[in-house]
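Engineer: show me how the following folds:
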Amino acid sequence: MIAIYFLIILLSSLQSYSIYAERYHPLAKLWKVDDTEVPELLERERKLILIDEILRPILEQDDFISSFGGTYLEIFENHIVVNTVNYSKVDDLLALSQITPHEAFLYFKEANNSMSQIKSNFEQISLQASLIKPQKVYIYTDMLINNNVIYILDSNLNNTKFINAIKPFNPTIIHANNPPASQNITQSQYVVDSRGLEVEVLGGDGLYNEASGVKCSVGFWATNIYDPNEFYIITAGHCYNSDFHNNLFYYTPWGSESPVLLIGSMVFDFLEYYDFGVIHLDGEDVSPTFSVRNDDADGYRELIITGDAPASSHGVHICKSGRATHFSCGYVLGLNGIFVLGEEGSTYDLIITNMYGGYSDSGGVVVSFVSSENLLSVVVHGIIVTVGPEDCTAQSIDTIFNELKKQTRYDLTLYLGGSRD
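Structural biologist: Reported below is the predicted structural model:
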């Protein structure tokens, strides 16, 4: 009897430990730590970002731009790596009043390329891309590599002329890997009963274009600055089909192939230099939200948008929610990305990440976690533009709103709640 009693206690303890050690939070999965470790690491990352925001503009100044080659964060080491070409300038940097208090968080690593050289080479590579128009390549600066990167999505395409033309600028050339056989995506289904009810549509939910049959994802809700009861969804511009005059978009839940409710028509699409579109809310049964869908994670199924911010540092976490592959996280690899699609044109100012994404994730919301005290809280960085097994890119929210203001009559802001008549 005593043996049975102790066996029950042991099994109970093992079960408790199993629950305790589970990785439910998306950052626990990304960082391969227990949920209990996430707040401390998130706070550490936040502090390093604040220091990096002070440091980076200084390194861009004439006194330092030829001596240092950019920065990136290593949260597990709790420091910012400063790529260093000329060590004689380290003391000058540390002597600055803005930098001295943060010396303990800086790690100076020997590097070959200064930011002045990287920037000059990037301009030349970009020029050659605009002239030669290679097919399906990303161009960006990766601070961890300390160089400009040419990421070739399809090695079967002939980009030899472009590769030869940019050799003098010594980029790092990376070929995309083939997709793994299984991505182990949980295919949860969100069941909607829309009879007589307003259905909340969240960032990452599915969109269906009635005109073309194309499926995309909801980015985030926005409102008119001058009329807070006028609502819009921001998604990818390439979800629009120009062969049809009217593109009506419907809400499609995760795990469903069928459109459920009318949202409205796309009133503006942008594909020249940038990639985003604006859908006006016409449907009476759809309710705007400031939430992000994450149905696959127990305890973190609905994330709350508390604001927006530019992605500003290399090596930080970044996440997305989309119809195809749901919620996933990765790291920021580049902040000045260009996607070149041959004669079809180029998309600029992209956030380059190693997040996994699939077809119909396009337009989905891109976020990061910001509060160690509230692990449901996220800020919006933008929307997904291109997808791949390890190479999602995003158009930043500041680019979207700035271009909308310049190019159209729409002056929009991120929706964070409020009245709806």
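Engineer: CA atoms for contacts and neighbours, from now on please.
Structural biologist: Noted.
Engineer: tally of neighbours for Gly277?
Structural biologist: Counted with other Cα atoms under 10 Å, the neighbours of Gly277 add up to 24.
Engineer: scratch that, Ile80
Structural biologist: There are 28 residues near Ile80, going by other Cα under 10 Å.
Engineer: contact partners for it?
Structural biologist: Leu48, Asp52, Thr71, Tyr72, Leu73, Glu74, Phe105, Leu106, Tyr107 (Cα atoms under 8 Å, 6 or more residues apart in numbering).
Engineer: another sequence for comparison is provided below:
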Amino acid sequence: MVHAGQNEPLAKLWDIDDEEIPKYLEIERTLINADKIINQELVNLGVAGTIFAGSYIDVKTNKTNINTIDQSKARNIINNSPLLKQYEAFISIVIVKKSYDELKNLLNGINELAKKREPFGIVVTLHVINNEVIITSCNYNKRFLRDAEKMGAIIVSSTSCGQENHEDKEKDHESKIFDEFDINFPVFGGDGLYIKHTDPDKPEKYSIGFWAICENNVNCVVTAGHCFYGYPPNTTIKADCYHSGWNNEPSDKIIGKSAIYITTPYDLAIIDASDINVNLKLRAAIRNTGSAYSELIINDGITVSTIGAHLCKSGYITHVSCGYLKTLEGFVINIFGDWHENMYFTSTPATSGDSGSPLFSFSAINIVILNGILAGSFGGDTTGFLILSTIIEYAKLHPVTE
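Structural biologist: Take a look at the predicted model:
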């Protein structure tokens, strides 16, 4: 159903009117809190991985869905726990075939198989909602996929495999947030990032993640590590990185030079912005589009860990889109054989050129919480992102918030 007052990205995700967003955000916050308490109690009771198989929230039904392999035992556990009994109104029991321990053992087995067979171009995820371990792969790795399927994994053919296509958005005049004659240009998360490689006439386009303060109190910008393929990691040769607003070609305004980048075990790059162009102004905000709010203020940074909670991204190519957190466990081996770890996976739409963009959740209609950066879209509705806690720990940085 299309609503007359449906302009905000969350309204489109939840299929509601814009004015209903605060109500549904409050429902989601309540469910997230209930989900955490319920799962911790199941851990305390020692049944989280044996009788149960994870949980996920559904904002539209106002429920926390709890997977179990034994409905009778699950109901008895809930009835005999005073704490769980308090949240019974939020609980919906879902019967599944595999316990969480079984799923985790299968995931670990696939991990060991991957180390032995050395596949590439695969995404392996533990899906609580589907109650399966799912492998998304290109049309190779046949021996690995055959063995993994025998172990019990579900195989899904990738629709990307390095052949991603996209259509550039038409110029959105409503998203323009500064006067065309203003000499100062704000730099937002989600803006374009052009990287000049060995051929200066063919810059690569990606997305800016977020502004942070790095070691020695230096301004820096975070993006994805694979944006710098072509330069050896930690090389003394630094790539020049330039800013671009949405729908624009590369500007001559430099953000900075690559400081560090890695592609394994994490997909992460840091740009030294200490000598940023004087007309560029870093902002603790994310660019928005098609909304009454052209910028989204970052006021916190955490990692969402509740399956079914909303997550959005703002990227240079596809702009702002939202989806749901799908899985907290899994790994990626890209087409170059690099392993990516500490990634979560969402259904948030993205494509080539959105890499590095910020992942965030809304706390209010124009205020957001930073969650990480987009690593890549792996076909279908699977998008992987590097979680914020890993970025902070590895790079020793602090996101700038307002």
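Engineer: superposed, what's their TM-score?
Structural biologist: Scored against TM-score structural alignment, normalised by the length of structure 2, the superposed chains reach a TM-score of 0.88; 384 aligned residues with a Cα RMSD of 2.5 Å.
Engineer: narrow the contacts of Ile80 of structure 1 to those in strands?
Structural biologist: Those of the contacts of Ile80 of structure 1 mapping onto strands are Thr71, Tyr72, Leu73, Glu74, Leu106, Tyr107, per DSSP state E.
Engineer: neighbours of the equivalent of Leu325 of structure 2 over in structure 1, how many?
Structural biologist: If you follow Leu325 of structure 2 across to structure 1 using TM-score structural alignment, you land on Val332. If you count neighbours by other Cα under 10 Å, Val332 of structure 1 ends up with 23.
Engineer: using the three-state scheme, assign Val332 of structure 1.
Structural biologist: strand (DSSP: H, G, I helix; E, B strand; the rest coil).
Engineer: quick one, what contacts the spatially closest residue to it that is not a sequence neighbour?
Structural biologist: Nearest residue to Val332 of structure 1, sequence neighbours excluded (Cα to Cα, 6 or more residues apart in numbering): Thr353, at 4.7 Å. Going by Cα under 8 Å, 6+ apart, Thr353 of structure 1 touches Ile318, Gly330, Tyr331, Val332, Leu333, Gly334, Glu390, Asp391, Cys392, Thr393.
Engineer: and these as CSV, adding distance to Ile152 of structure 1?
Structural biologist: Output for those, formatted as CSV (distance: Cα to Cα, whole Å):
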residue, distance to Ile152 of structure 1
Ile318, 22
Gly330, 20
Tyr331, 19
Val332, 18
Leu333, 15
Gly334, 15
Glu390, 12
Asp391, 11
Cys392, 13
Thr393, 14
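Engineer: could you single out the nearest of those to Asn246 of structure 1?
Structural biologist: Set against Asn246 of structure 1, the nearest of the contacts of Thr353 of structure 1 by Cα to Cα is Thr393 (27.6 Å).
Engineer: burial of the aligned partner of the closest one in structure 2, as a residue count?
Structural biologist: In structure 2, the residue paired with Thr393 of structure 1 according to TM-score structural alignment is Gly384. If you count neighbours by other Cα under 10 Å, Gly384 of structure 2 ends up with 28.
Engineer: what about the closest residue to Gly384 of structure 2 other than its chain neighbours, is that helix, strand or coil?
Structural biologist: Using Cα to Cα, 6+ apart and skipping residues adjacent in sequence, the residue nearest Gly384 of structure 2 is Phe345, 4.4 Å away. Here Phe345 of structure 2 is recorded as strand under three-state DSSP.
Engineer: contacts only, for Phe345 of structure 2.
Structural biologist: By Cα under 8 Å, 6+ apart, the neighbours of Phe345 of structure 2 are Leu325, Lys326, Thr327, Leu328, Thr382, Thr383, Gly384, Phe385.
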